[in-house]
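> Below are the sequence and a predicted model for it; my questions follow.
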Amino acid sequence: MKKYLFALSALSAAGLAPAQEVVRIGHVAAMTGPVAHFGKDSENGVRMAIEALNARGATIAGRKVKWVLAPEDDAGEPKQATAAAQKLADAKVNGVIGHETSGTTIPASKIYFDAGIPQITASSTNPAYTKQGFNTTFRVVANDIQLGRALGRYAVKSMAAKRVAVIDDRTAYGQGLVTEFVNGLRQQGVNVVAKEFTNDKATDFSAILTRIRASNPDLVFFGGMNAVAGPMLRQMKQLGLNVKMMGGDGICSDEMHKLSGGTMADGQVVCAEAGGVEAAGKAAMDKFRADYKKRFGIDVQIIAPYSYDATLILAEAMNRAGSAAPAKYLPALAKLRYKGVTGNIAFDPHGDIRDGTITLYTFKGGHRTEIAVTK
């Protein structure tokens, strides 16, 4: 017995004792570029979850685990996204949270599928992502079909919109959102009076806004991100196009006030976030937001609570399967029912969240103000 204990001690001293299991969770989003504020928000949510798992000593089938974040920057660019995805696949991470935008999430998803690595997006909403037939794709927010059509209904029923102009930024996100918004309008018997497009790097919108002004709209819908929507709103005012703007979660943060140069009037912008908690979940979300601010010194943008839940979902699926090996825990992930800070989460056969909520907002005093949570 003494010889056995001595041998174990010698192995440990030599660094040959069994190492603590390390589980690496990849995260990819824009850490640089015009939408980096959303990307950093998403990464912060994952970081909080990793820290929480380590703090409570979260195990897998009773085995001690060291949870590690493996972050990558895709700059919101499809080519960089696939390079980042390949890097994580080659590193054999245990799961991935990301990417941030539909235009990066969709091309990267093929790489994760080929590697057999589960991928959960906390923000990408284009329906095409989960319609590819990949069993590795999951989403914890409502998709553009739900979001766009809800916005279309609200525009007609609550904003009395009758003459609507639409603009998209030619990204997978922007085009998909506009398509479903227009479908939502048509279901209410309203058609668009002008349809224009720009790109996600544009800064001058005078030509398209002049054409839109000629159509005399009472609402402009933009499919894209706030880095473009803010300057566009400022130029709308300069051209005397003083109508309301509507958009999705890409324009749904307090950054809109700053990016518009302070020209955004109270109630002028209405947006929707894919997600949101109903009354019963307010306390948990408020606590998360307070913890986030304490940890990072800034307020939540949009994505952090969803990337936080997505990370904990991966950990829970691994625990239920008794393994961090993707092939072993993937079936458990698909069947998982989980109560997170963003509400109850379960996936349909495509990997979309079941009964996803949508939150409508406007802005008052430059700050986002909730209108309603709907499904």
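Here it is on my side, so go on.
> from here on, contacts and neighbour counts on C-alpha atoms
Noted.
> now for the longest helix anywhere in the chain, which elements pack on it?
In the chain, taking DSSP state H as the definition, the longest helix is helix 36-55. The contact analysis (3 or more CA pairs under 8 Å, 6 or more residues apart in numbering; DSSP states H and E) places helix 36-55 against strand 21-29, strand 63-73, helix 304-321.
> okay, the angle between that helix and strand 63-73?
170 degrees (axes from the mean of the first three to the mean of the last three CA atoms, to 10 degrees).
> coming back round to it: TSV please, covering the helices and strands packed on helix 36-55 and showing distance to Leu8.
Formatted as TSV, the helices and strands packed on helix 36-55 follow (distance: least, CA to CA, whole Å):
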stretch	distance to Leu8
strand 21-29	19
strand 63-73	19
helix 304-321	28
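> Against that first model, consider the following:
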Amino acid sequence: MPDLRRLAAVLAAALLLGSCTSEGDDAPDGNDRAACDTSKGTLIVGVIAPLSGELGEQGKGIANATSLAVDQANESCAVDGYRLVAQPEDDGMNPDLGAQAATKLASTENLAGVVSTLNSSVSARVQPILDSAGILQVSPANTADSLSRGENFRTDPKRRFETYFRTCTVDSLQGPFAANYLVEKLEETRIAIVTDGLKYGEGLADSFTERAEEKGATIVTRQRIDGNATDFTKVIDALKPFEPDAVYFGGQFPQAAPLSEQLAAAGLTGPVMGGDGIYHDAYLSAGGKEGDLATSVGAPTEDLESAQEFASAYEAKGYPEGIGAYGAFAYDAANVIIDSLATTIGDGEWSPSMREDLVATVGEYEGDGATGKVAFDEYGDSTNHVLTVYEVRDGKWVAVETGEYID
């Protein structure tokens, strides 16, 4: 659900059709809705996401949700005098490609802001490029704490980039939320940790470990795999002597699913648990087994009244990809950019000199989004700390616990 200011714009457009029309505009469309004034030109909302590769479906869900928000903004004449265009760029889940995409967008004329990125390791390369140009970045999916508060975020948090914001919550909350469920609810107390060695997986595993040990669990071993591995014989051989009750995996579903399958075949039948990186339907068909667990940011889309309008509009567009774990967060990220852009420009004209004002406007943003209340703290992090635990039951992900993590 868009920000209240944007809803007001929609209502105004419906009641006063002529208010969005200026002399010389195109004729009304077939629905007798007067066309918006776009005489000031076009503004670009960029997207950086993996549009190809193993996470391509999730990346396309982010791009689709952004395009939906842009289309709705154009229909409601949200930014006075301008037509908005979404420009997606593929990072292939590769930091180097992400840097190339950021450089390309940074040099794109009339770029207003960027919905970016899915992977935290990619964002680490993208952030300084966009920030050096003063370009707003709002991520729907980055969860690594260090992106907003620095490597010493636990003891000495410092905001790294004033231009960076995110609509999802962070690993320092997601990991403990998972640990609480696995140790307290399921009473799994001998846990092995496996990570893919990347920023996201390592940070998630660190926060999980700290909380699990506080709750009395024993981390029997911690192993690392190659992020491109498909045969996990070596790591499984390392785990077997410890006979863990469960395995916590810090990484993405393309490795987590076959790892789960191979663990079970080797006699380690306890649940595999991970973060939002494994919460994907492809996990179920790639080897994930009954009883496996994942946490993900936010509440289930189908359970949120605030998300129903978005979900219906997304379905009506006929996108071949589903909303996925991050679609609603991408929709909110895009609307943060659009609504703040409308506020910053007002009835004036866009100039790159407005970028600093746009970033400041986002910092003060408060609105109702598809994921609930949307606002940011002093580090640019979302103030929405709701998380959900999902379990594989009868071949489907089923939400088993939703709540706000409180330390």
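Looks like it came in fine. What you see is a predicted model; the values in this text were computed from it and never measured.
> What is the resulting TM-score of the chain superposition?
These two chains, once laid on top of each other, score a TM-score of 0.90 by TM-score structural alignment, normalised by the length of the first structure; 353 aligned residues with a CA RMSD of 2.0 Å.
> where along the first structure do the helices fall?
Under DSSP H, the first structure gives helices at 2-13, 36-55, 78-90, 102-115, 144-157, 172-187, 206-214, 226-238, 255-259, 282-296, 304-321, 326-335.
> Now distance to Asn126 of the first structure and mean neighbour count too, for the ones you listed, in a markdown table please.
A markdown table is the format used below for these (distance: least, CA to CA, whole Å; neighbours: other CA atoms under 10 Å):
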| stretch | distance to Asn126 of the first structure | mean neighbour count |
| --- | --- | --- |
| helix 2-13 | 51 | 11 |
| helix 36-55 | 17 | 22 |
| helix 78-90 | 15 | 20 |
| helix 102-115 | 6 | 22 |
| helix 144-157 | 6 | 22 |
| helix 172-187 | 6 | 23 |
| helix 206-214 | 25 | 15 |
| helix 226-238 | 17 | 22 |
| helix 255-259 | 22 | 20 |
| helix 282-296 | 25 | 15 |
| helix 304-321 | 16 | 24 |
| helix 326-335 | 20 | 19 |
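> quick one, which of these is nearest to Lys195 of the first structure?
helix 206-214 (8.0 Å; CA to CA).
> Give the aligned range of the closest one in the second structure.
Aligned by TM-score structural alignment, helix 206-214 of the first structure falls on residues 233-241 of the second structure.
> Could you report the neighbour count for Met354 of the second structure?
Other residues lying near Met354 of the second structure total 16 when counted by other CA atoms under 10 Å.
> so what's Cys80 of the first structure up against?
In this structure residue 80 of the first structure is Gln, not Cys. Gln80 of the first structure makes contact with 73-74 under the criterion CA atoms under 8 Å, 6 or more residues apart in numbering.
> That one pairs with which position in the second structure?
Per TM-score structural alignment, Gln80 of the first structure is aligned with Leu97.
> so Leu130 of the second structure sits right up against Ala102, yeah?
Yes: counting by CA atoms under 8 Å, Ala102 is a contact partner of Leu130 of the second structure at 6.4 Å.
> I'd assumed Leu147 was in contact with Gly203 of the second structure.
No: look at Gly203 of the second structure against Leu147 with CA under 8 Å: they stay out of range, at 11.1 Å.
> Can you give me the distance of Glu162 of the second structure to Val359 of the second structure?
Distance, Glu162 of the second structure to Val359 of the second structure, by CA to CA, to the nearest Å: 8 Å.
> center of the second structure - which residue?
Closest to where the C-alpha atoms of the second structure average out (CA atoms, centre = their mean) is Ala141, at 1.9 Å.
> what residue of the first structure matches up with it?
By TM-score structural alignment, Ala141 of the second structure lines up with Ser123.
> cool, Asp377 of the second structure as well?
Checking TM-score structural alignment: Asp377 of the second structure goes with Asp348.
> returning to that earlier point: contacting residues for the match of Ala141 of the second structure?
Shown in contact with Ser123 of the first structure (CA under 8 Å, 6+ apart): 98-101, 139-141, 274, 303, 306.
> Kindly indicate which of those lies nearest Gly281 of the first structure.
Tyr306 (13.6 Å).
> The second structure: which residue goes with that closest one?
Matched by TM-score structural alignment, Tyr306 of the first structure corresponds to Phe329 in the second structure.
> Outside of stretch 350-360 of the second structure itself, list whatever touches it.
By CA under 8 Å, 6+ apart, stretch 350-360 of the second structure touches 110, 112, 134-136, 162-163, 340-341, 344-345.
> Could you work out the end-to-end span of that stretch for me?
15 Å.
> Show me how far it is from its chain's centre.
Remark: stretch 350-360 of the second structure is offset 24 Å from the chain centroid, using CA atoms, centre = their mean, to the nearest Å.
> same deal with stretch 226-245 of the first structure?
Centroid separation for stretch 226-245 of the first structure versus its chain: 25 Å, with CA atoms, centre = their mean.
> And stretch 342-351 of the first structure, by the same measure?
Worked out by CA atoms, centre = their mean, stretch 342-351 of the first structure lies 14 Å from the chain centre.
> Figure out the length between the terminal residues of it.
17 Å.
> rewinding a little: pull up the aligned stretch in the second structure for the longest helix of the first structure.
Taking TM-score structural alignment, helix 36-55 of the first structure hits residues 56-75 over in the second structure.
> picking up where we left off before, number of nearby residues for the nearest residue to the match of Asp377 of the second structure once chain neighbours are set aside?
Once flanking residues are discounted, Asp348 of the first structure sits nearest to Arg354: 5.8 Å by CA to CA, 6 or more residues apart in numbering. Look at Arg354 of the first structure: counted by other CA under 10 Å, it has 16 neighbours.
> cool, and the one 10 residues further on?
When neighbours are counted by other CA under 10 Å, Lys364 of the first structure registers 17.
> which residue in the second structure lines up with it?
Per TM-score structural alignment, Lys364 of the first structure is aligned with Arg393.
> again with Met318 of the first structure
Looking across to the second structure (by TM-score structural alignment), Met318 of the first structure lines up with Leu341.
> same deal with Leu330 of the first structure?
Checking TM-score structural alignment: Leu330 of the first structure goes with Val359.
> Distance of that match relative to Glu214 of the second structure?
39 Å.
> Please apply the same query to Phe249 of the second structure.
From Phe249 of the second structure to Glu214 of the second structure the distance is 19 Å (CA to CA).
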